[in-house]
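J.: Following is a predicted model, sequence given first.
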Amino acid sequence: MASVTILLKKEKANKAGEAPLYLRLIRDRKTQYIALGLRIRPADWNEELRRVKKSHPNSTRVNLFLAQKAAEAEALSLDLEMQPEPVALKGLKKALSAQSSESFLQYFTRYLAALERAGKMGTLDKASAVYSKLRTYLGTKDLLFDEMTVSFLRRYERYLGDERGNTVNTIHSNLKIFRKLVNDAIQEDLITPAMNPFLKFKLRLEKTTKTYLSEEELEKLWQLPLPEASNLFHHRNLFVFATYAGGIRISDLLQLKWANFSGSHVRLVMQKTGEPVSIKLPNRALEILQLYRQTGANSSDFIFPFLKAGRDYTQPRVLFRAIASATAYANKDLKLIAKRAEVETLISFHSSRHTFATRALTKGMPIEYVSKLLGHSSIKTTQIYAKIVNTKLDQAMDVFND
């Protein structure tokens, strides 16, 4: 019969200082390890007794769980040993791993809680919607990691498309979160790499059209007469400012304060990526800022008049709702502004980023600089705009065919 020991692998501690617990199986001088799906601080572990100390907030519950898993391993080992043809140690590990499979749903809820603690409200809202769909599909059933197979993913993909009416790209974004969680669980040694269904299941993605304004269309927007101090006036200015100021996201623009402006540069930390960026403003962007510069303005005042002065936005949920509401309002107004300016391109505020990128590349700015200003984590994302510019150049050469 295999000997069974519970071990804390301190060398695998994560950034929070928590190390994973394992079952160690030894038979015929061969060793196998099974992750138990639990992490604790080494200070809470009694190495001699192989138990969690009382200093751990859930010591009683964890110790019962560990005792149960050790007993299950010993019992299964004995059962397999008594079979006519004894099962190899790897077979014992496989059988025990199936019994000890982590709940994907529980892991998902822990991920949502971590997003809440980190204040990542945008990501939390998207991930919560994905979790809600999965919960509806499963009903009262749980979903273990070893049940997330290629066949399960194919069934769920059909469900999202046929019954939920989701597009290919919406399905992609849903399953992309599943893939992230599976990869995270592998990194934490909760499951083995062999249990990853995404090694065989490939996500599908359809190409989307990036909407952007030409120089002529952008100038039409800028020259459109609008009542000063109206929301249409402010939303137009905000959009045009973004097209000149590095395609700053609206979530960052709304929070921009005079403290972020040096007189020539805007310096900020992007909310989405956490990356610092410094942008030298061209003349038109400076011209727009002058429209909002008031005598006696404090460095803590918002530049653009959308978030309310004096309102406490330190709570991530409060800030997220304010930004979401202001963004929806801006997108609604932009459609009206474009119509008045006789611009046929259908735009949203995100089109300001696309407009900046295509204009910058057309004017010869190196793609590495464009990527940095946009805050892209990979230059591959920025290369999409380079393809757009190349297509425009190809079309321009068609004049020689006339």
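T.: Sure thing, it's come through. Numbers count the residues shown, from 1 in each chain.

J.: all contacts plus neighbour counts: C-alpha atoms, from now on.
T.: Noted.

J.: OK, contacts around the nearest residue to residue 201 once chain neighbours are set aside?
T.: Distances taken as C-alpha to C-alpha, 6 or more residues apart in numbering place residue 150 nearest to residue 201, at 5.9 Å, with adjacent residues excluded. Contact analysis of residue 150 by C-alpha atoms under 8 Å, 6 or more residues apart in numbering lists 197-198, 200-201.

J.: Repeat that for residue 113.
T.: Shown here is residue 113, which makes no contacts under the criterion C-alpha under 8 Å, 6+ apart.

J.: distance of it from residue 164?
T.: Using C-alpha to C-alpha, to the nearest Å, we find residue 113 at a distance of 26 Å from residue 164.

J.: and the spatially closest residue to residue 41 that is not a sequence neighbour, how many residues sit next to it?
T.: When the adjacent residues along the chain are set aside, residue 41 lies closest to residue 18, with 4.5 Å between them (C-alpha to C-alpha, 6+ apart). By other C-alpha atoms under 10 Å, the residues close to residue 18 number 19.

J.: residues contacting residue 18?
T.: 10, 39-42.

J.: May I ask which of the residues you listed has the most neighbours?
T.: residue 39 (21 neighbours).

J.: Check what contacts the helix or strand it falls within and list those residues.
T.: Using DSSP states H and E, residue 39 sits in strand 30-40. Residues from elsewhere that reach strand 30-40 (C-alpha under 8 Å, 6+ apart): 18-26, 89-90, 93, 96-97, 100, 102, 189-191.

J.: now it, how far from the chain's geometric center?
T.: Remark: strand 30-40 is offset 29 Å from the chain centroid, using C-alpha atoms, centre = their mean, to the nearest Å.

J.: Please compare the first structure with the one that follows:
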Amino acid sequence: MVTKKNLSILVWLCRNKKSKRTGLVPIYLRITINSESDELSSGRKTLESIWDKERKKVVGDGPQINEVNDRISQIQADLKRHFIVLDAMYTFVTPQMLKNVYHGLPAMTEKELKGKNKELTLMEAADRHIAFVEEMVERNKLAVGTLKTFKTTRIKLREYLKYEFSKEDIKIVKLNVGFAYSFYEYLTLRDPARIEANSAYKYLSKTKQFIAEAKKRGLIDAHPLQDFQCKYIPSERRYLEMEELLRMYNKPLINRLAEIRDVYIFCCFTGYGYIDVEALTKENIYNGLDGNKWVSKARGKTNERESVPLLPIADEIIKKYHDHPYCVVKSRLLPVNSNQKYNSYLKEIADICNIGINLTTHTARHTFATTVTLENDVPLETVSKMLGHKSIKTTQIYAKITQRKVSNNMEMLKNRLFDVDGSIRHL
């Protein structure tokens, strides 16, 4: 993984450069990154007699003394600020690079950069980006699922490199578009899991992202896989019809299945996914401008806020579990089991209720988007807002025009244009 880069800055007096005439001693800063050090002049001098060794500053009053101390503090702040930027851009940072940027120069000369470019490997690029994503997850800027996908991609890459080249890493400058095609063939034909095309393209997309991020940060000159196109095959978005939804809701079930069923129904009538419902608390419920109850939460996947008015069924489910032991102990709205049990129990429920599709958190969101909202004339823009989508294009993937919707619209048209006997009306 990427080596953690630690910066320390020591302020000290360079006594061997003390002026014999004035007795003034230059103030220097020693920059250390991991075990490598370099020195930077502050451009200021002071007398040893008024230098505080412990506090690393000049003691006393007066504008000149204050100016020296302010200058030292400013240099330290500037160095730390530049270091943060360099740390985000490079897999390595040296004191000389930090000094260069501080003086307004490029961190590395073109010759130095090209030398480093030749050394950067695919696994190093992957590790660098994964470290960045990990930090973003810690700050709640990205979802854990996103990090998991990048880590899985790295695993698949390493398995492929072992299979194809009998080694665990490769320099990026040695890659070409053929590498991408070969990796795709491995995933779909050689990988023991026999990965589907869309999943394989997902891993290729993440691989390209590893390299693209390295290029953006100046770590490589070119993106060798740039011309490889990930050709996703549109998949059918499965969802429940209203009859199936109500059949499941009204079906008598034992407690362990009834709880899972209720959580799933809640998702169908709010559009929330498993990870978001699991985290819901009383604080997520509020009274909207319309005087009705709303539920609001930033989605774990995108960090976009998803605010939805509570429909009666969803509100009824929340009330049902108000005093449930799990909800009381965990301070949660609903008794959500582990994801593994949740999916396993949903399969049982589907069999019992004679439902032919695979029930997942995705089918619940599709059901909300299609059966619950769009089929009942809720505008696409409104559905997009409630689903917490950043772009309405994402919602359009969910928003499949169903046969029922076509039938309802044409029935309205027929009633408007024709009489009961089938004769056209005179409009």
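T.: On my side now, so go ahead. Keep in mind the model is a prediction, meaning the values are calculated, not measured.

J.: circling back to that earlier point, got the buried residues for the strand holding residue 39 of structure 1?
T.: Under the neighbour-count criterion of 16 or more other C-alpha atoms under 10 Å, strand 30-40 of structure 1 has 33-40 buried.

J.: Moving C-terminal from it, which element do we reach first?
T.: Scanning forward in sequence from strand 30-40 of structure 1 by DSSP H and E, the next helix or strand is strand 45-46.

J.: Now do the strands in the stretch 251-400 of structure 1.
T.: 265-269, 276-280 (DSSP state E, counting those that start in this stretch).

J.: Mind putting those strands into TSV with mean neighbour count and distance to residue 207 of structure 1?
T.: Listed next are those as TSV, based on neighbours: other C-alpha atoms under 10 Å; distance: least, C-alpha to C-alpha, whole Å:
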stretch	mean neighbour count	distance to residue 207 of structure 1
strand 265-269	17	30
strand 276-280	16	29
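
J.: For residue 131 of structure 1, find the nearest of those strands.
T.: Closest approach to residue 131 of structure 1 among the strands of the stretch 251-400 of structure 1 is made by strand 265-269 (29.6 Å; C-alpha to C-alpha).

J.: Mean deviation, the closest one versus structure 2?
T.: Superposing on structure 2 and averaging over aligned pairs (mean C-alpha distance after the TM-score superposition for structure 1), strand 265-269 of structure 1 comes out at 1.5 Å.

J.: What is that strand packed up against?
T.: If contacts are counted by 3 or more C-alpha pairs under 8 Å, 6 or more residues apart in numbering; DSSP states H and E, strand 265-269 of structure 1 sits against strand 276-280.

J.: quick one: what's aligned to residue 257 of structure 2 in structure 1?
T.: Matched to structure 1 by TM-score structural alignment, residue 257 of structure 2 sits across from residue 232.

J.: ranges for the helices of the stretch 251-400 of structure 1?
T.: With helices called from DSSP state H, counting those that start in this stretch, the stretch 251-400 of structure 1 shows them at 283-290, 316-340, 351-362, 367-374, 379-396.

J.: again but with the stretch 51-200 of structure 1, I slipped
T.: 59-81, 89-99, 104-118, 121-138, 150-158, 168-187.

J.: Any figure for the gap between the closest residue in space to residue 116 of structure 1 that isn't next to it in sequence and residue 273 of structure 1?
T.: Leaving aside its sequence neighbours, residue 116 of structure 1 sits nearest to residue 124 (C-alpha to C-alpha, 6+ apart; 6.7 Å). Relative to residue 273 of structure 1, residue 124 of structure 1 is positioned 15 Å away (C-alpha to C-alpha).

J.: Looking at these two, which is more packed in?
T.: Higher neighbour count among residue 124 of structure 1 and residue 273: residue 124, with 18 against 10, using other C-alpha under 10 Å.

J.: Now do the contacts for that one.
T.: Residues in contact with residue 124 of structure 1 (C-alpha under 8 Å, 6+ apart) are 112, 115-116.

J.: how about a cut-off of 10 Å?
T.: Counting by C-alpha atoms under 10 Å, 6 or more residues apart in numbering, residue 124 of structure 1 touches 111-116, 118, 130.

J.: which position in structure 2 aligns with it?
T.: Using TM-score structural alignment, residue 124 of structure 1 sits opposite residue 147 in structure 2.

J.: try residue 26 of structure 1
T.: Using TM-score structural alignment, residue 26 of structure 1 pairs with nothing in structure 2.

J.: tell me which element residue 26 of structure 1 falls in.
T.: Assessed by DSSP H and E, residue 26 of structure 1 sits inside strand 19-27.

J.: quick one: the residue nearest to residue 113 of structure 2 when sequence neighbours are not counted and residue 128 of structure 2, what's the gap?
T.: Leaving aside its sequence neighbours, residue 113 of structure 2 sits nearest to residue 219 (C-alpha to C-alpha, 6+ apart; 7.4 Å). Note on residue 219 of structure 2: its distance to residue 128 of structure 2, by C-alpha to C-alpha, is 11 Å.

J.: which neighbours do these two share?
T.: Among the neighbours of residue 219 of structure 2, those also in contact with residue 128 (C-alpha under 10 Å, 6+ apart) are 89-91, 213.

J.: one step back: tell me the spacing between the residue nearest to residue 116 of structure 1 and residue 180 of structure 1.
T.: 14 Å.

J.: what's the answer for residue 71 of structure 1, then?
T.: Computed as C-alpha to C-alpha, the residue 71 of structure 1 to residue 180 of structure 1 distance reads 33 Å.

J.: and what of residue 115 of structure 1?
T.: When residue 115 of structure 1 is compared with residue 180 of structure 1 (using C-alpha to C-alpha), they lie 14 Å apart.
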